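[1] this one's structure only:
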């Protein structure tokens, strides 16, 4: 890992997630009908951290789940002939809920579109919102995040890598 490519460190990520958590609580005037769904892989860790932040601030545990969008992608055959499908775990009804999909990076919008398709297969939520740590632009679909940690200008060929302690033994965001 090239340390000069780090654009967000552990402290930056913690501050951003605190702000996003507060924005969610403020916009929803609490968390009564709210659920968090993390998009595999790193969106799951973000959703868990936001959920913990809600508990710390509001003292309320928000229902949460995880979703794998591999088979919902319109480009999965281009990614791999043998995609690795992870677990989708939504142990609650999504009907009538305010869902916040959580992901690490928003780029083309295709992952989010796939996640919305997957969620709707579980029922009919009242609202779906999106929270992302990094928005890097270059949308191919008309999708935008409701909660954005940081807008980062990149070149289209660059990669934004989000690393989390739970998966990568470090909290950092890098451009490569």
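    Good, I have the coordinates. Since the model is a prediction, treat every value here as computed from it, not as a measurement.
[2] going forward, measure contacts and count neighbours with C-alpha atoms only.
    Will do.
[3] what are the ranges of the strands in the chain?
    Secondary structure of the chain (DSSP state E): strands at 6-8, 34-39, 63-67, 98-106, 127-135, 147-151, 160-163, 172-175.
[4] Packing partners of the top helix by length along the chain?
    Secondary structure of the chain per DSSP state H: the longest helix is helix 10-28. Under the contact criterion of 3 or more CA pairs under 8 Å, 6 or more residues apart in numbering; DSSP states H and E, helix 10-28 touches helix 42-58, strand 127-135, strand 147-151.
[5] Show me which positions of that helix end up buried.
    12-13, 16-22, 24-25 (16 or more other CA atoms under 10 Å).
[6] So which residue is dead centre in the chain?
    Nearest residue to the geometric centre of the chain (CA atoms, centre = their mean): residue 103, 1.5 Å.
[7] quick one: that residue and residue 132, what's the gap?
    Per CA to CA, to the nearest Å, residue 103 is found 5 Å from residue 132.
[8] so residue 10 touches residue 165, yeah?
    No - using CA atoms under 8 Å, residue 10 is not in contact with residue 165, being 9.1 Å away.
[9] was I right about residue 156 contacting residue 138?
    Yes - counting by CA under 8 Å, residue 138 is a contact partner of residue 156 at 7.1 Å.
[10] Of the two, which one has the most company?
    Using other CA atoms under 10 Å, the more surrounded residue of residue 156 and residue 138 is residue 138, with 14 against 10.
[11] Please compare the first structure with the one that follows:
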């Protein structure tokens, strides 16, 4: 299997810095923003975005995580979990930014939106992803993208983060 590094640690950091600036510019500041990272790697990327936004705007926006397992359409269960969101701040009336590592078919993001709307009604939901690889099956697009990587369906994009994997990089496997 052939592997190629697409982004190294420094490139990921620069992408997250740029995304943070875009989020702040789009939102006209940090007021009302809540970051919600999709478990597992999305939660660490949300924490990194939180840190970068704090560096830029001197305000620590709330960040939490969301477990979408019970909302996946490929793992249907009769009972939906009532507490998929782990966060200390209310999402009511907030601008929730879902943070994920890779946007592919859109099904994970649909599940995240279902999980959020199952519990609360935010003012707005946006999407920030480190990698957009295409091949959407649902009409979902990211508002903030670290890098667009055109891929073939059989290729795999793996995001590794220091906090979970012990190193940080994005790898394309053929």
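    Yep, that arrived. Please read all numbers here as calculations on a predicted model, not as lab measurements.
[12] now what about the TM-score between them?
    Here the TM-score for the pair of chains, by TM-score structural alignment, normalised by the length of the second structure, is 0.92; 167 aligned residues with a CA RMSD of 1.6 Å.
[13] Mutual contacts of residue 10 and residue 165 of the first structure, please.
    residue 171 (CA atoms under 8 Å, 6 or more residues apart in numbering).
[14] Distance check, the closest residue to residue 48 of the second structure other than its chain neighbours against residue 74 of the second structure.
    Once flanking residues are discounted, residue 48 of the second structure sits nearest to residue 16: 7.5 Å by CA to CA, 6 or more residues apart in numbering. Residue 16 of the second structure is 30 Å from residue 74 of the second structure, where distance means CA to CA.
[15] Could you tell me how far the aligned partner of residue 132 of the first structure in the second structure is located from residue 152 of the second structure?
    In the second structure, residue 132 of the first structure lines up with residue 129, judged by TM-score structural alignment. Separation of residue 129 of the second structure from residue 152 of the second structure (CA to CA): 19 Å.
[16] Near residue 37 of the first structure, how many other residues are there?
    Using other CA under 10 Å: residue 37 of the first structure sits among 26 other residues.
[17] Counting neighbours, go ahead and name the busier of residue 129 and residue 152 of the second structure.
    More neighbours surround residue 129 than the other of residue 129 of the second structure and residue 152, with 26 against 11 (other CA under 10 Å).
[18] Wait, the more buried one touches residue 97, no?
    No - the pair residue 129 of the second structure / residue 97 is not scored as a contact, 9.9 Å apart, by CA under 8 Å.
[19] just to revisit the earlier point, a markdown table for the strands of the first structure, including distance to residue 118 of the first structure?
    What follows is the strands of the first structure, written out as a markdown table (distance: least, CA to CA, whole Å):
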| stretch | distance to residue 118 of the first structure |
| --- | --- |
| strand 6-8 | 30 |
| strand 34-39 | 11 |
| strand 63-67 | 8 |
| strand 98-106 | 11 |
| strand 127-135 | 12 |
| strand 147-151 | 21 |
| strand 160-163 | 23 |
| strand 172-175 | 27 |
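[20] To residue 91 of the first structure, which of these lies closest?
    Closest approach to residue 91 of the first structure among the strands of the first structure (CA to CA): strand 63-67, 6.8 Å.
[21] Hmm, residue 135 and residue 151 of the first structure touching each other?
    Yes - with contact defined as CA under 8 Å, residue 151 of the first structure counts as touching residue 135 (4.8 Å).
[22] Between these two, which has more neighbouring residues?
    Using other CA under 10 Å, the more surrounded residue of residue 151 of the first structure and residue 135 is residue 135, with 24 against 14.
[23] Next one: that one from residue 16 of the first structure, what distance?
    13 Å.
[24] shared neighbours of those two, anything?
    With CA under 8 Å, 6+ apart, residue 135 of the first structure and residue 16 have common neighbours 149-150.
[25] burial count for residue 140 of the first structure?
    Residues near residue 140 of the first structure, counting by other CA under 10 Å: 10.
[26] distance from the longest helix of the first structure to the second structure after superposition?
    Compared with the second structure after the fit, helix 10-28 of the first structure shows a mean deviation of 0.5 Å (mean CA distance after the TM-score superposition for the first structure).
[27] Now do that helix against strand 147-151, angle only.
    Our comparison of helix 10-28 of the first structure with strand 147-151, counting by axes from the mean of the first three to the mean of the last three CA atoms, to 10 degrees, yields an angle of 150 degrees.
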